[in-house]
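> next come a sequence and a model predicted from it.
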Amino acid sequence: MSRTEPDLLYSEEEEALRAAVRDLLTDHCDPAGVIARAESDTPHDRALWKSLAEAMGLAGLLVPEELGGQGASHREVAVVLEELGRSVAPVPYLASAVVATEALLECGDRELLGRLASGRTVGVLAVGLHLAPGDALPAVRLEDGRLHGEVTGVADAAAADVLLVPAQDGGLYAVEADAVTVTPQTSLDLTRPLATVTLTGAEGRRLGDTEPAVRRALRSAAGLLTSEQLGLADWALTETVRYLKERKQFNRPVGGFQALKHRLAQLWLEVVSLRAAARAAADALTTGEDTDLTVAVAQSYAGPVAVHAAEEALQLHGGIGMTWEHPVHLCLKRAKADSIAHGTSGAHRAAVAGLVDLQAP
């Protein structure tokens, strides 16, 4: 059977979705507001989440219509994540609308899926943000029907209404957030805070088997994270080009100097290649063709490119780029954090080698 060629172009519907999300973020997620929120005790923007998830229905893109969702595909979710990445939006979209939703789709839990699709409930899979698809999972103990244990490095746990907790009996359990203790951890990216989740005799409802649910969730997370990284890199490149056109030295735009042109040209090539990789990953998740390999290839490339783009943006903005007031530091911190989220580029390169049976020399 011949393989269908992936469609890397954006459809008219996807471009319309992008425009709507960008307009909302332009109005309600300005850099100054994100910086101020990152310094506060409430980094998550609940009002923005309500607009995205409830008003626009974006929390339920992956959920079938008969369960209260939009019945869309991973391609539409990828477009949303590109825009959220451009704004470094402090909302738990990846955690709830992708990771937790994918785990619930595998388990087939209609009640929780409907709650998450509505946007009124935020779900978080209680595993460390660093875990890649296929990694061994830490699991809490199940004693006398109650859950005991601790999970560290859980992203957006502070925003969760319900947590999906893997247990040692091989089951995945739904636990209400008020039944656990969430302790904030110091994290580089303050817009996606990490926390330790502690369970001391918490009651949970068994949803299904852990292994297939978490494998599906983390694979989708890794694949769609590349779209967020694409949004970060594209914003960094665009803003840097704009600044270098305006900034003048010796009575000419700084961007006219050949050395800077070469750096920008190299960065442009990397971002264009990242767009192809991210679109391929989203398409593979949608079609189910060569998904593991395509996701691993995309993630092995995305992290270094996003970090490089953010570093170049900071350096080429000169002195202003080093200030707290300029949003480039938000981009750099998110890019750095994303580079180890759901597997490092090295881990994904190792996965690629295993998938294509490429032995080390």
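Perfect, thanks for sending it.

> drop to CA atoms for contacts and neighbour counts, all remaining ones
Will do.

> so what touches the helix or strand hosting E106?
Taking DSSP states H and E as the definition, E106 sits inside helix 101-107. If you take CA atoms under 8 Å, 6 or more residues apart in numbering as the criterion, helix 101-107 is touched by 62-63, 112-113, 116, 123, 125, 207-209, 212-214, 216-217, 220.

> what about versus this one:
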Amino acid sequence: MPEDRGGQGASAREAALVLGELGRTAAPVPFLTSSVIATTALLDSDSTLLEQLAAGERVAALAVPWSTAPDAELPAVRLAGGRLTGTITSVAGVIEADVLLVAAGSGVYAVDVSALIVTPRVCLDMTRQLADVTLDGVSGSLVLADAGPAVRRALGSGAALMASEQLGLARWCLETTVAYLKVRTQFGRVLGGFQALKHRLADLYADVESGAAAARYAAATMAAGDPDATVATSIAQAYNSDLAVHAAEEAVQLHGGTGMTWEHPAHLYLKRAKADRLALGTPGRHRAHLGALVGLGV
């Protein structure tokens, strides 16, 4: 958020660091959906809503299904007589938000969430709830005239920076599992002393470091406005989505019976990783997009 709009002048690099820590704790907060995606959509807007988001006075969400990739088709919302009509399924962040950004016609409209019909979904990930949103002839204020580029830039930023959240999740899983295996004993030995487990953890460590490189590069290209940002985003998303799931599965399995219990937080990380794997484009979608970008075909 630029300083002249009420922000701190930070870039995608700093936002990536924040998301890494939020991923490490599987924090149930709308930072990604409001402070990154919705805010990025409004950067070219002269609406006072941007300043209100910067001040923490309001929380916003973008009205797209959480699975929407940056290059995917956007949901159709009908605009007639200044009123919006339509249904958007599986929207992330709308339960915590008080304003919804809706792309309709050629513009983006801000709609008060209290005027909507919000139906929570039963979600695998309990730390990031989804809901279906129905607009039944509600009015909204135009905050941006050109919806297409703004919404796609917002989704691209979300996909690039979610890789850092997934990295933080994977790091927690690795570090927590290593710490557990250093103290848990079985057959008269510390579990971390078994060679087969050492190999698995060494492989996971290498994967996490590779994921860190991908996530940091994606954030760096976003911060610099580098033309390589779309390539870096697809690389980071395709890699870190699978990395987070693999790290969480290893954490659950290597914690043994403890990892299978609700009392241990490992299941929260596995559910977040599984849900994020479908968010803002699946790994397969990003790989196909990456292939087209670098001329490999699909």
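Done, it's in. Values in this document were obtained by computation on a predicted structure and should not be read as measured data.

> which of the contacts of helix 101-107 of structure 1 count as buried?
62-63, 112-113, 116, 123, 125, 207-209, 213-214, 216-217, 220 (16 or more other CA atoms under 10 Å).

> in helices, which of those appear?
The members of those that map onto helices under DSSP state H are 112-113, 116, 213-214, 216-217, 220.

> for those residues, which one is nearest R275 of structure 1?
Distance to R275 of structure 1 across these (CA to CA) is lowest for S220, with 16.9 Å.

> any idea what the closest one aligns with in structure 2?
In structure 2, S220 of structure 1 lines up with S157, judged by TM-score structural alignment.

> how about V124 of structure 1?
Mapped onto structure 2 by TM-score structural alignment, V124 of structure 1 lines up with A61.

> and G171 of structure 1, how many neighbours?
19 (other CA atoms under 10 Å).

> residue contacts, it?
Shown in contact with G171 of structure 1 (CA under 8 Å, 6+ apart): 206-210.

> identify those among the residues you listed that sit within strands.
Among the contacts of G171 of structure 1, the ones falling in strands (DSSP state E) are 206-209.

> before we move on, the earlier item: the match of V124 of structure 1 against S35, yeah?
No - in this structure A61 of structure 2 lies outside contact range of S35 using CA atoms under 8 Å: 9.0 Å.

> more crowded one of those two?
A61 (29 against 19).

> so who does V124 of structure 1 touch?
Residues near V124 of structure 1 by CA under 8 Å, 6+ apart: 95-96, 99-100, 155-157, 160, 162-164.

> reformat the contacts of G171 of structure 1 as CSV; add distance to L67 of structure 1.
Formatted as CSV, these follow (distance: CA to CA, whole Å):
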residue, distance to L67 of structure 1
R206, 20
L207, 16
G208, 18
D209, 21
T210, 22
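
> so which of those hold up in structure 2?
Mapping those onto structure 2 (both residues aligned by TM-score structural alignment, their matches' CA atoms under 8 Å) leaves 206-210 still in contact.

> nearest to Q185 of structure 1 among these?
T210 (25.3 Å).

> and whatever residue of structure 2 lines up with that closest one, how far from A170 of structure 2?
In structure 2, the residue paired with T210 of structure 1 is A147, using TM-score structural alignment. Distance, A147 of structure 2 to A170 of structure 2, by CA to CA, to the nearest Å: 34 Å.

> more neighbours, these two?
Higher neighbour count among A147 of structure 2 and A170: A170, with 34 against 19, using other CA under 10 Å.

> mind listing the helices for the stretch 51-200 of structure 2?
Secondary structure of the stretch 51-200 of structure 2 (DSSP state H, counting those that start in this stretch): helices at 147-183, 195-224.

> the last one maps to which residues in structure 1?
Aligned by TM-score structural alignment, helix 195-224 of structure 2 falls on residues 258-287 of structure 1.

> that stretch vs structure 2, average offset?
Comparing stretch 258-287 of structure 1 with its match in structure 2 after superposition yields a mean distance of 0.4 Å (mean CA distance after the TM-score superposition for structure 1).

> got the buried residues for that stretch?
Burial within stretch 258-287 of structure 1, assessed by neighbour count using 16+ other CA under 10 Å, is assigned to 264, 267-268, 270-271, 273-275, 277-286.

> could you do stretch 170-187 of structure 2 as well?
Judged by neighbour count using 16+ other CA under 10 Å, the buried positions of stretch 170-187 of structure 2 are 170-174, 177-178, 180-181.

> take those and write them to CSV, including distance to W262 of structure 2.
Formatted as CSV, the buried residues of stretch 170-187 of structure 2 follow (distance: CA to CA, whole Å):
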residue, distance to W262 of structure 2
A170, 19
R171, 21
W172, 17
C173, 16
L174, 19
T177, 17
V178, 20
Y180, 17
L181, 20
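
> still on that earlier bit, quick one: residues contacting the match of T210 of structure 1.
For A147 of structure 2, the contact set (CA under 8 Å, 6+ apart) comprises 103-104, 106-108.

> could you find the closest non-adjacent residue to it?
Computed as CA to CA, 6 or more residues apart in numbering, the closest residue to A147 of structure 2 that is not its neighbour in sequence is G107, at 4.6 Å.

> in structure 1, what sits opposite the one you found in the alignment?
Checking TM-score structural alignment: G107 of structure 2 goes with G171.

> so its match versus T210 of structure 1, what's the distance?
Look at G171 of structure 1 and T210 of structure 1: by CA to CA, they are 5 Å apart.

> kindly report the same for L190 of structure 1.
29 Å.

> over to D144 of structure 1?
D144 of structure 1 sits 19 Å away from T210 of structure 1, going by CA to CA.

> returning to that earlier point: can you lay out the helices of the stretch 51-200 of structure 2 as JSON lines showing distance to H267 of structure 2?
Compiled in JSON lines, these are given as follows (distance: least, CA to CA, whole Å):
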{"stretch": "helix 147-183", "distance to H267 of structure 2": "11"}
{"stretch": "helix 195-224", "distance to H267 of structure 2": "18"}
